[in-house]
Structure formats: structure tokens, C-alpha cells
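Q: sharing a model prediction with you, sequence too.
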Amino acid sequence: MSIPLSNRGASDRRIWNASARGVFSVKSAYALECTLQKRNEGGKSFSGAANRQWKRIWDLKDNTCPVCLSEPETVVHVCWGCSATADVWGRISVFRKWRRDFYDFQALWEEMGTKLKQEELELAATVMHSIWLRRNEMVFNGNFQSPNAVIAKAQADYSVNREVQEGVPGAAVRILGSESRQFDKDRGRMGIGVVVRDSEGALIGSLVAPKRNVTSAFQAEGHALHRAMVFCIELGLMHVCFEGDAKAVVDAVNSETEDNSWDGQLIEDIRQLKAAYLVWKLGFVRRSVNASAHVAAKLAVFFSCESVWLEDGPSEVRKSIMDELVCNELIQS
């Protein structure tokens, strides 16, 4: 009952249970072997000193660019000077003939500020952000995106940002699945709270739902995010920004690495939903920003079945939203 099954009818797969991502690696195999050996051995008096020595070795750092492997990694190198980065900028006509030898990022940005229009400057910042994300994806997950993929993501982000600035109707979705007070590990149950609001903070809809046979907080947060996305599809919303306070789930969904972990099927289901709506965004926010959804999740554990409100919500949720709107007005005044 607690095995996370895919809603897509995905095929079964083998996973390596000794790593969090379910993928075999020499490091995880070595850690498993050490764990098995320690079960049959007593502790050694010098183990602490040995661990400290190994930590010093593993902490040694090399500042060479992990992409081109030929120059020191600096901010201006990653975002502009690297040969792999040049392939990205070379596909954007306005930057095609720019020089590459800026000595630091400030010099690059100052020149952009004097030569570019506001829209071009905003696009440049978005492209740099995509390039930096590509660098992180390669370093931490071993994936390297093509220049066209980087540009496509940057253009999508830029379009969404422009729509928000110009007041194009959209919706901001604040979702919260379950934290320690909503997820009961011993009983395997959780509460889902979803609050959907427009760009001005007005309530579009809300949802509370209890769920059983949940084995971890990560799985609980994943179920909440999945239900929030399905709820927005049911409401017919196209431009949605999802905000969740479970960073591990947000990072897992936004990553392009195949997830072979125990909850990988659930993450893949969420990714598929998100991929169907290119303008959907998913970001991490702290719980203090997610107060209304947190209130909804706390209420959900007391419900016997899922309940939905359109342009309304439980009185506790409405009060939380009203308090937030009043607070924002006081800050702006």
C-alpha cells in the first residue's frame, strides 16, 4: 500500500538502494561495504584521526572551470568567457560579435548597461542565469545541456517575467504538502493543503485533502505538489507559478536527471505534468511565505475526504490571506 506507484503506467525499474538517487556509484558501493564491515568489527582508537585526514583530502578544491577544463573558474568566465558559454551567446544575434576578454563581471555588466536596451539587458540577465544553472547541473548531476536548450529555457523565463511585469493575467499557487505537524510517520498519514491565488493575491481556489499510506515527508511533499498541479489543470490555469517550502522536492523536480530513487516514479509524474505547460514555474519559498497553504495542510488532517473551494476557502485560510494582504499594504504604504 505504501509503494509509490506511477500514474503514467510507467514500467518497473531496478534501483540501487544504497544511494539516495537509486543509481549505482563506486562511492555508494564503498560506503555500503564500510557499513557492512563495521557491523562485524569493533571501533578503532585512531578512526577519528583517519577520518579527519580523509576529510582534508576530499575537501581539496580545484578552481579550474569544470566545463572547458582549461581556465580558472570565475563568475565572468562561467557566464561569458568560457568556450562552451560562447556557443550560447553566439546563437543570439545581438551578442554575436561581442569580445570575450572582460577581466571581471562588473566590467562586462557595465558595458552591457551602456550598449543594450532595457529588454536586451533583461534577456542577457536571464541567459546568464540559465548558463549558471547549466553549470550546476553538470557539476552536481553530470548533465550538460546544449546551447539551444539553454536559450530555450532563458527565452521561456524571459517571456514569463515580461508577462508578469506587464500585468498579463496569471496565477500564483502556494502549495504545502506536509511537514512534521502534518505528516504522521507512525500512522503513515498526511494532510495536503493547496491555495491558488492570482497575481494580486485574490483567492482563486483552495483544496484540503487527507492521505494515508505515506512513508516519508519527501513522499508527502511530492503528493502535495502533484495534487496542486492537477488542481490547476482542473481550474484551467495556464500561467502558474508554484511555490513550495520543501526544497528537496523542488530541486528534484527541477533537475533533469533521471530519478531512480524510491520516490522516483512520483517525481517523474510531476515532471511530466510540468513539462506539458512550458510557462509553469516551480520555486522554493520559506514556510513563512507559505503561511496560508500551511494552515490548509494543518486543517486537512481533520478531514475525512478531499474538499475543494472555488474563489473561497476555509475561514482559517481566508484569515491567513487577509492578514498577509494587510501586512503587504502596510509595508507598501
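A: Good, I have the coordinates. Numbering: from 1, shown residues only.
Q: from now on I want contacts and neighbour counts done on CA atoms only, so please keep to that.
A: OK.
Q: can you map out the strands along this structure?
A: Taking DSSP state E, the strands of the chain run over residues 171-176, 189-198, 203-212, 240-244, 281-284, 307-310.
Q: how many neighbouring residues does the closest residue to Val75 other than its chain neighbours have?
A: Once flanking residues are discounted, Val75 sits nearest to Phe105: 6.5 Å by CA to CA, 6 or more residues apart in numbering. Phe105 has 16 neighbours, counted by other CA atoms under 10 Å.
Q: here's the one I want to compare it with:
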Amino acid sequence: MTWNRSLLREVLSVEEANVVSKIPISLSRSPDQLIWRLTKNGLFTVKSAYHLLGEMKNLYKKRIKESALCPICTRDSESTTHALWSCPSAQDAWGLSSRKLQKERVVESPFSSIVGHMFSVLDENDMSTFASIVHQLWKRRNQYVFEGKYDAPETVVSTATKLVLNYKEANRIQVSRDKPVAPSVRSWSAPPLHAFKANWDASVDKVQCKVGIGVVIRDWNGCVVATLRSQRDLLPDPLLA
């Protein structure tokens, strides 16, 4: 078993795809399980993600980065908020998003505060778009740093919007498949007093050229007084019939 490298390159950056393709695939074919290594229970939390991202200034202090400046605008110190929200390159993308996001003020608050604010003022649709654009901005930043590629703001927003639409469509199809179809039930109505009512139905087997007929006769109280079922040969060609 090997990784589908072409699929990895479609959904991940080149650097990410190379890292993922080096992960050994289980020979036992056991089902995959998502595990977040920064929490004890293996579940993802926003707090742990911020801890992972950290501030770029700290990376510079630890000499992991050569410069504390934003690699895109090269004017301001890079932080999570700057990279994903206040950088002019990020604002170019936010300016092409929904009107609610366009109206939000550019502030240098901790990014966790910005996310919390968005949860309080945006509906589910705009919040999905916000999260998708954040992901695309971070992906674009890494592509620029590691590969020298830079996507235009229009590409960032259109890709983010498309991902949200595809996600919703996939969930809509899944829900429609899982939703049980209620059977069509018709209520039986009784005939007039001292009268009888016959109900019938038929089924056709075109492969075996057979037709089955069933008849039920009830009285005015709904009691079954007679039944009939019969099978006959079916001649689909009117000339043969």
C-alpha cells in the first residue's frame, strides 16, 4: 500500500504532501483515527492550536526565524493576528469577502479574541467562510515562505468559498441519503351500509413475462369476506396478445 501522491498534492502544499507521504501506512489495515498530539485526550482545541502557532516574535527570539518582520509585507512584526487579519495582504482578501466581514475593524487584538468576536456577530454561513479564508491565508503564507508562490486575494477568497460550498453540498447529499423515506400510506374508506368494497393491486415481472393480481373484498364494517390472488402470463407485445 502506498500514498496517493497526486491526491496529496491536490489538497496539500508541496511541503506538506512530502511530509505526509513519508508517514508509514499501517500493514494491519486498521481504520484511521484522528489524534491531536497537543492535548492529553487527543482531541483538537482552539487553545492548543494557538499554543502551537505561537507568536512569530518568539520564533525569532529562539532563532527559528531569521527576521521578526512579516515575510509578505516586510513592514510590521509578524504575529498570528498580523498574518491572518491585519497584514495589508490579508486585508486585501478580507475586502473581497462578505459584507459582514468587510465591515469588521482592523485591530491588533490576540487572534483568539478576534475569533471569539466573530462567533458572536456572524451567522453559521459567514463563520464558515471566515474559517475557510483564515485557512487559505495561512496556507498562502506558508506557500510564499517555503515555495515562493503567492496567490492573489481573489484566488484566496474564491478557493475558500468553493471549499465551503463543496463541504455543505457533501453534507447535504449525505443527509439526504441517511434520511429515511416515509412509506406512502393510504387510509381505507368503508363502503355504504350493507355494501361491499373490492380493492385490488397488481405486480409485473417483465423478465419472466408474468403478472400477479390480488383482490380483497370487505364489508361495510371493514371485515374481510373474501380474497383472491392469481398469476397470469404477460404478453408485452400487443400483436402477440
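A: Structure received. These figures come from a predicted structure and were not determined experimentally.
Q: quick one: TM-score?
A: Put the two chains on top of each other and the TM-score (TM-score structural alignment, normalised by the length of structure 2) is 0.44; 116 aligned residues with a CA RMSD of 2.6 Å.
Q: the residue nearest to Val75 of structure 1 contacts Met128, correct?
A: No. Using CA atoms under 8 Å, Phe105 of structure 1 is not in contact with Met128; the gap is 11.2 Å.
Q: identify each buried residue in the helix ranked longest in structure 1, please.
A: Longest helix in structure 1 by number of residues, with DSSP state H as the criterion: helix 118-141. Neighbour counts over helix 118-141 of structure 1 (16 or more other CA atoms under 10 Å) mark 121, 123-124, 126-132, 134-135, 137 as buried.
Q: could I get the residues you listed as a markdown table with distance to Ala156 of structure 1?
A: As requested, these are exported to a markdown table (distance: CA to CA, whole Å):
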| residue | distance to Ala156 of structure 1 |
| --- | --- |
| Leu121 | 16 |
| Leu123 | 10 |
| Ala124 | 13 |
| Thr126 | 10 |
| Val127 | 10 |
| Met128 | 14 |
| His129 | 12 |
| Ser130 | 11 |
| Ile131 | 14 |
| Trp132 | 16 |
| Arg134 | 15 |
| Arg135 | 19 |
| Glu137 | 18 |
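Q: tell me where the stretch 201-333 of structure 1 has helices.
A: Ranges of helices within the stretch 201-333 of structure 1 are 217-235, 247-254, 264-275, 291-300, 315-332, based on DSSP state H, counting those that start in this stretch.
Q: which one of those lies closest to Glu110 of structure 1?
A: helix 315-332 (30.7 Å; CA to CA).
Q: okay, angle between the closest one and helix 291-300 too, please.
A: Relative orientation of helix 315-332 of structure 1 versus helix 291-300 (axes from the mean of the first three to the mean of the last three CA atoms, to 10 degrees): 170 degrees.
Q: buried sites along helix 315-332 of structure 1?
A: 317-318, 320-322, 324.
Q: kindly calculate the angle that that helix makes with strand 203-212.
A: Using the same axes, to 10 degrees, helix 315-332 of structure 1 lies at 130 degrees relative to strand 203-212.
Q: who are the packing partners of helix 315-332 of structure 1?
A: In terms of contacts (3 or more CA pairs under 8 Å, 6 or more residues apart in numbering; DSSP states H and E), helix 315-332 of structure 1 is packed against helix 291-300.
Q: what helices or strands is the host helix or strand of Asn171 of structure 2 leaning on?
A: If you go by DSSP states H and E, Asn171 of structure 2 is part of helix 153-178. With contacts defined as 3+ CA pairs under 8 Å, 6+ apart, helix 153-178 of structure 2 has these neighbours: helix 88-94, helix 124-147.
Q: can you lay out the strands of structure 1 as JSON lines showing mean neighbour count and distance to Lys274 of structure 1?
A: As requested, these are exported to JSON lines (neighbours: other CA atoms under 10 Å; distance: least, CA to CA, whole Å):
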{"stretch": "strand 171-176", "mean neighbour count": "28", "distance to Lys274 of structure 1": "13"}
{"stretch": "strand 189-198", "mean neighbour count": "27", "distance to Lys274 of structure 1": "16"}
{"stretch": "strand 203-212", "mean neighbour count": "22", "distance to Lys274 of structure 1": "19"}
{"stretch": "strand 240-244", "mean neighbour count": "23", "distance to Lys274 of structure 1": "10"}
{"stretch": "strand 281-284", "mean neighbour count": "17", "distance to Lys274 of structure 1": "8"}
{"stretch": "strand 307-310", "mean neighbour count": "14", "distance to Lys274 of structure 1": "22"}
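Q: in CSV: those, plus distance to Ser292 of structure 1.
A: Formatted as CSV, these follow (distance: least, CA to CA, whole Å):
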stretch, distance to Ser292 of structure 1
strand 171-176, 8
strand 189-198, 7
strand 203-212, 10
strand 240-244, 12
strand 281-284, 15
strand 307-310, 14
